[in-house]
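Novice: the following block contains a protein sequence and its predicted model.
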Amino acid sequence: MKIGIIAASGKAGSTLLEEAIKRGHDVTAIVRNKEKLQNKEVAFIEKDLFDLTSLDLAGFDVIINAFNAPQDKPNLHVTSLAHLTSILKDSDTRLVVVGGAGSLYINKEHSLQLKDGKDFPDAFKPTAIAMSEALANLRLVTDVNWLYLSPAAFFNPEGERTGHYTLTGEEFTTNEKGESVISYQDYAVALLDQIETNTDNQVRVSVRY
């Protein structure tokens, strides 16, 4: 497939980039600064996310949005997704979003999210709130083929690639050890698996060990 990865020079984006290349896809890095790309051989579009147009993204089978807003500007999670859905509307391009764990539900009624829990770190709340709002807005989008993949609560940049993971739904879950964790590398495995084998549309799923 022809896959474009927004923020391909970041931690998650660069991991996804290498996983997609490893699988033989035609990959384009979409970055603000091409000099920050670790892979100097990959095709690229050097452009700010908010300057991207429908023409820039035409012809891609999938756009992966790995953009992570600065902690002091959490609302960019909301505005960036709004921009991407506006330029992808009514196209055949699938938008796959690297999401957050804070919006996973912690009760069966789906009235409380992980970010609402008393143990959720205050430092991460503004980002979690903004990402939850961005997801809520995305759920209203009916003219874009989108998939939102939430990682586990501990999204481990240093973890190894095992190739194993557990795909779960909208609710926060833990493994048999009571842990909610996934490495960046195995998150990339799960996300690319979803792109290659899954046809679910306009849904959020989550992944952990």
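Specialist: Okay, I see it. These numbers come from a predicted model, not from an experiment. Numbering: from 1, shown residues only.
Novice: CA only for contacts and neighbour counts going forward, please
Specialist: Noted.
Novice: quick one, helices of the protein?
Specialist: Counting by DSSP state H, one finds helices in the chain at the ranges 11-22, 54-57, 76-88, 125-138, 184-197.
Novice: who's in contact with the second one?
Specialist: With contact meaning Cα atoms under 8 Å, 6 or more residues apart in numbering, helix 54-57 is reached by 4, 63, 87, 88.
Novice: scan the residues you listed and report the most crowded one.
Specialist: Per-residue neighbour counts (other Cα atoms under 10 Å) across the contacts of helix 54-57 peak at residue 4, which has 26 neighbours.
Novice: list the buried ones in stretch 76-93?
Specialist: 76-78, 80-82, 84-85, 87-89, 91, 93 (16 or more other Cα atoms under 10 Å).
Novice: going by distance to residue 118, which of those wins?
Specialist: Proximity of these to residue 118 (Cα to Cα) peaks at residue 77, which lies at 23.3 Å.
Novice: got a list of what the closest one touches?
Specialist: Contacts of residue 77 (Cα under 8 Å, 6+ apart): 67, 68, 69, 130, 131, 134.
Novice: rerun at 7 Å
Specialist: Residue 77 makes contact with 69, 130, 131, 134 under the criterion Cα atoms under 7 Å, 6 or more residues apart in numbering.
Novice: okay, one more to line up with it:
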Amino acid sequence: MKIGIIGASGKAGRDIFAEAVRRGHETTALVRDANRAAEVLGSDAAVLERDAFDLTQADLAGFDVVVNAFGTTPDQAFEHVDLARHLVETVDAQEPRLVFILGAGSLRTGEDRHLFVEDIAESPGSEAWIAIPQAQLRELKYLRDIQGVNWVGISPGALFEPGPAAGVRLGKDELLADEAGNSRTSTGTMAIAVLDEIEDPAHRNTRFCVVDG
């Protein structure tokens, strides 16, 4: 399968790239800096050096799946929605399939099923970075309103950090946690969930979540 990964040299993207290569897929890093990608992914990694907002229909047409693991700084968080819109408007109908790595803020939690982003907003120091989960919530809302494009979104747990896979536990729109109340997703776990979904699609035009299991 031909897989393109936007943000392949970033926190989530690098493990997704490695897992796709490990499984034998024809995998291309779609990145702004080819030198940086070579440092992170290896000099033999297939790279298309392109700003994500400059990707054209011709660029994307050769892929079966494009994974959006794009990351931003808080002051540029609005680009999450902008890039989702650009990809949706650029792909040719149902191909390639779009896979979006979303945030945990759009998940539901508590007995009243409030959005987790509300809890994030109450965390000390969150004002410095809450623009990102807020933007990713808007991104999901945008995706849920579109038609005619084959997409899926995947959200991690409350804590999303680099690390090897630690089991895979899937859910839908609820923030998952273990018996101790921990809600964690390693980048390795996310990579496995992404590739499992690519190889054996179980979700269409919806979002699901994954935590270490």
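Specialist: Noted; the coordinates are in hand. The model shown is predicted, which means the values in this text are computed figures rather than measured ones.
Novice: so which of the contacts of residue 77 of structure 1 persist in structure 2?
Specialist: Among the contacts of residue 77 of structure 1, the contacts conserved in structure 2 (both residues aligned by TM-score structural alignment, their matches' Cα atoms under 7 Å) are 130, 131, 134.
Novice: need the counterpart of the first one in structure 2.
Specialist: It stands for residue 130 of structure 1. Correspondence of residue 130 of structure 1 to structure 2, assessed by TM-score structural alignment: residue 135.
Novice: tell me which two of the contacts of helix 54-57 of structure 1 sit farthest apart.
Specialist: 4 and 87 (14.2 Å).
Novice: quick check: buried residues in stretch 47-57 of structure 2?
Specialist: Applying 16+ other Cα under 10 Å to stretch 47-57 of structure 2 flags 47, 48, 50, 52, 55 as buried.
Novice: give the equivalent position in structure 1 for the fourth one.
Specialist: When the two structures are superposed using TM-score structural alignment, residue 52 of structure 2 falls opposite residue 49 in structure 1.
Novice: measure that match to residue 109 of structure 1 for me?
Specialist: Separation of residue 49 of structure 1 from residue 109 of structure 1 (Cα to Cα, to the nearest Å): 36 Å.
Novice: contact partners for the match of residue 130 of structure 1?
Specialist: Applying Cα under 7 Å, 6+ apart to residue 135 of structure 2 gives the contacts 77, 78, 80, 81.
Novice: in structure 1, what sits opposite the third one in the alignment?
Specialist: The pairwise alignment with structure 1 assigns residue 80 of structure 2 to residue 77, based on TM-score structural alignment.
Novice: distance of that match from residue 48 of structure 1?
Specialist: Residue 77 of structure 1 sits 14 Å away from residue 48 of structure 1, taking Cα to Cα as the criterion.
Novice: and what of residue 178 of structure 1?
Specialist: In terms of Cα to Cα, residue 178 of structure 1 sits 40 Å off from residue 48 of structure 1.
Novice: same thing with residue 21 of structure 1?
Specialist: For residue 21 of structure 1, the distance to residue 48 of structure 1 (Cα to Cα) stands at 23 Å.
Novice: cool, residue 156 of structure 1 as well?
Specialist: Taken as Cα to Cα, the span from residue 156 of structure 1 to residue 48 of structure 1 is 27 Å.
Novice: then residue 128 of structure 1?
Specialist: From residue 128 of structure 1 to residue 48 of structure 1 the distance is 23 Å (Cα to Cα).
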